[in-house]
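Asker: Could you look at this predicted model? Sequence included:
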Amino acid sequence: METSTMIMESARTCLLADGYAGLSTRKVADRAGVPLSQIHYHFGGKRGMVLALLDYENQLLVGRQRQMYAATAPLWQRYEQACEFLDDDLASGYVRVLQEMVAAGWSDDAVAQQVLGMLQSWMDLLETVAREAETRFGSLGPFTAADIATLIGLAFLGGETLILLGDNDWTERVRGSLRRVTELIRALEESAA
């Protein structure tokens, strides 16, 4: 395994255990079995290391979503699959890493800009899907495709925030609400057919 990959794997483990504020590059290096200087060589430091980890995982997951939404299944089934992917993304730690970096971006403009760029890739994908829905349904009512993409993206992002807080009632409420959108999409598809 490449040194940079070992560092990112170690960084994920440490980040999930300690959060971004408590993340120590020394601990990451020790866990990866590499000299601390390798973190600085490959990533420039803590921020670069975590952003590289987030960027790598973000690219994989956006690619997964693009492939899923490119399928010929009904749109409601593809959206339902997106809801299933949420469980995978929570279990992998991606959602936690993303949320840690969102929080870090509140006080670090460079982090904020990089996180916003990553989130834009999700919004671009959702807007493409919303344009498909608009073509199929004939209209999205008072909403543009960009409006729908923003609303769905924010529903997932906000829902992930609440799920990470660990309250079972909120977790079930979020999951149920996101899944009920499937029923709306299905009804719209069936009425358009």
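Answerer: Thanks, I have the structure now.

Asker: going forward, measure contacts and count neighbours with C-alpha atoms only.
Answerer: Fine.

Asker: any idea how far Phe156 is from Met68?
Answerer: Met68 is 17 Å from Phe156, where distance means Cα to Cα, to the nearest Å.

Asker: can you give me the helices for this protein?
Answerer: 3-18, 25-32, 36-43, 46-69, 75-92, 94-105, 109-137, 145-164, 168-192 (DSSP state H).

Asker: neighbour count winner among Met68 and Phe156?
Answerer: The neighbour comparison of Met68 against Phe156 (other Cα atoms under 10 Å) goes to Phe156, with 18 against 15.

Asker: and the more buried one, what is it in contact with?
Answerer: Leu178 (Cα atoms under 8 Å, 6 or more residues apart in numbering).

Asker: separation between it and Leu98?
Answerer: 12 Å.

Asker: for Thr182, same thing?
Answerer: Distance of Thr182 to Leu98, given as Cα to Cα: 25 Å.

Asker: Tell me which of the two has more neighbours.
Answerer: Using other Cα under 10 Å as the criterion, Thr182 and Leu98 rank with Leu98 on top: 24 against 19.

Asker: A further structure is provided below for comparison with the first:
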Amino acid sequence: MSSSETQAAILGAARELVLRDGFAALSTRKVADEAGVPQSQIHYHFGTREQLVLSVLEAEDASLVARQSALYAGDEPLSSQWKRACDYLDDDLESGYVRILHEMMAAGWSTEVVGARVRRVYDGWTAVLTDAARRASARGIRFGALTVEEMVALVSAAFIGAEAMILSGTEGPTRPFRDALRAIGRLIAAEEARLAALEQEVRS
């Protein structure tokens, strides 16, 4: 097995174990057994179990931040972009990305190296959302009495909170948290309609 194949096998094994048993139950021995490699290879390629799982998180996060950046950089209405972002949440819950992110967030409460890396992940998402909100604001979209930064903070908290509730199993079959997030899209659409009506008045 080549070095790149060994790393891929280790990352895949770590990902599966976190999704199955959680970060707290993860050990480099379990990962080595799952990947079919000597335990020394994990320490050689990744160092600690924290660095290993953070490598899993960062590998997934890089592609997802790029996906969100492409989404919000488009010309479609913000309400349509929001709808697709909610669709992506469903996808990310299904893929396991959200579980891994929240496992690392919880671990970061007591492990500074993990907490610092998770904050970098959230900084990346915040930058994407802030750019999108500023572009919307420049087009005339208003967020009530909230500044762009306040709106982004609340949106981030809403998604993180919804994810946590869903992962904890409290959502139930009625999907109230996901529905509530989608309802924000209707508020955005109403603001877009208001702006379009004003623009029509000016043209008339």
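Answerer: Nice, thanks for sending it over. Given the structure is predicted, the values throughout are model-derived calculations rather than measurements.

Asker: nearest spatial neighbour of the residue most central in space within the second structure, skipping sequence neighbours?
Answerer: Centroid-nearest residue in the second structure: Val98, 6.3 Å away (criterion: Cα atoms, centre = their mean). Once flanking residues are discounted, Val98 of the second structure sits nearest to Asp92: 5.8 Å by Cα to Cα, 6 or more residues apart in numbering.

Asker: can you check Val50 of the first structure too?
Answerer: Ala11 is the one closest to Val50 of the first structure (Cα to Cα, 6+ apart), at 6.9 Å.

Asker: which residues touch the equivalent of the one you found over in the second structure?
Answerer: Aligned counterpart of Ala11 of the first structure in the second structure: Ala14 (TM-score structural alignment). Contacts for Ala14 of the second structure (Cα under 8 Å, 6+ apart) come out as Leu26, Val31, Leu52, Val53, Val56.

Asker: What's the local residue count around the equivalent of Glu192 of the second structure over in the first structure?
Answerer: Here Glu192 of the second structure is matched to Glu189 in the first structure, going by TM-score structural alignment. Per other Cα under 10 Å, the neighbour tally for Glu189 of the first structure reads 16.

Asker: Surely Glu189 of the first structure touches Gly138?
Answerer: No. Using Cα atoms under 8 Å, Glu189 of the first structure makes no contact with Gly138, being 10.5 Å away.

Asker: I'd like to know how far Ser40 of the second structure sits from Phe46 of the second structure.
Answerer: Separation of Ser40 of the second structure from Phe46 of the second structure (Cα to Cα): 10 Å.

Asker: In terms of neighbours, single out the busier of those two.
Answerer: When Ser40 of the second structure and Phe46 are compared for neighbours, Phe46 comes out ahead with 18 against 13, by other Cα under 10 Å.

Asker: how far away is the more buried one from Gln39 of the second structure?
Answerer: With Cα to Cα as the criterion, Phe46 of the second structure and Gln39 of the second structure are 11 Å apart.

Asker: before we move on, what about Ala116 of the second structure?
Answerer: Here Ala116 of the second structure is placed at a distance of 26 Å from Gln39 of the second structure (Cα to Cα).

Asker: between these two, which one's more packed in?
Answerer: Neighbours per residue, other Cα under 10 Å: of Ala116 of the second structure and Gln39, the larger number sits with Gln39, 17 against 13.

Asker: Give the full set of residues in contact with the counterpart of that one in the first structure.
Answerer: Matched to the first structure by TM-score structural alignment, Gln39 of the second structure sits across from Leu36. Taking Cα under 8 Å, 6+ apart, we find Leu36 of the first structure in contact with Thr25, Arg26, Ala29, Asp30.

Asker: The first one and Gly45 touch, don't they?
Answerer: Yes. Using Cα under 8 Å, Thr25 of the first structure makes contact with Gly45 at a distance of 7.5 Å.

Asker: So which of those two has more stuff around it?
Answerer: Remark: of Thr25 of the first structure and Gly45, Thr25 carries more neighbours, 21 against 15, as counted by other Cα under 10 Å.

Asker: For the residue nearest to that one when sequence neighbours are not counted, give its distance to Tyr20 of the first structure.
Answerer: Nearest residue to Thr25 of the first structure, sequence neighbours excluded (Cα to Cα, 6+ apart): Lys46, at 6.0 Å. Distance of Lys46 of the first structure to Tyr20 of the first structure, given as Cα to Cα: 9 Å.
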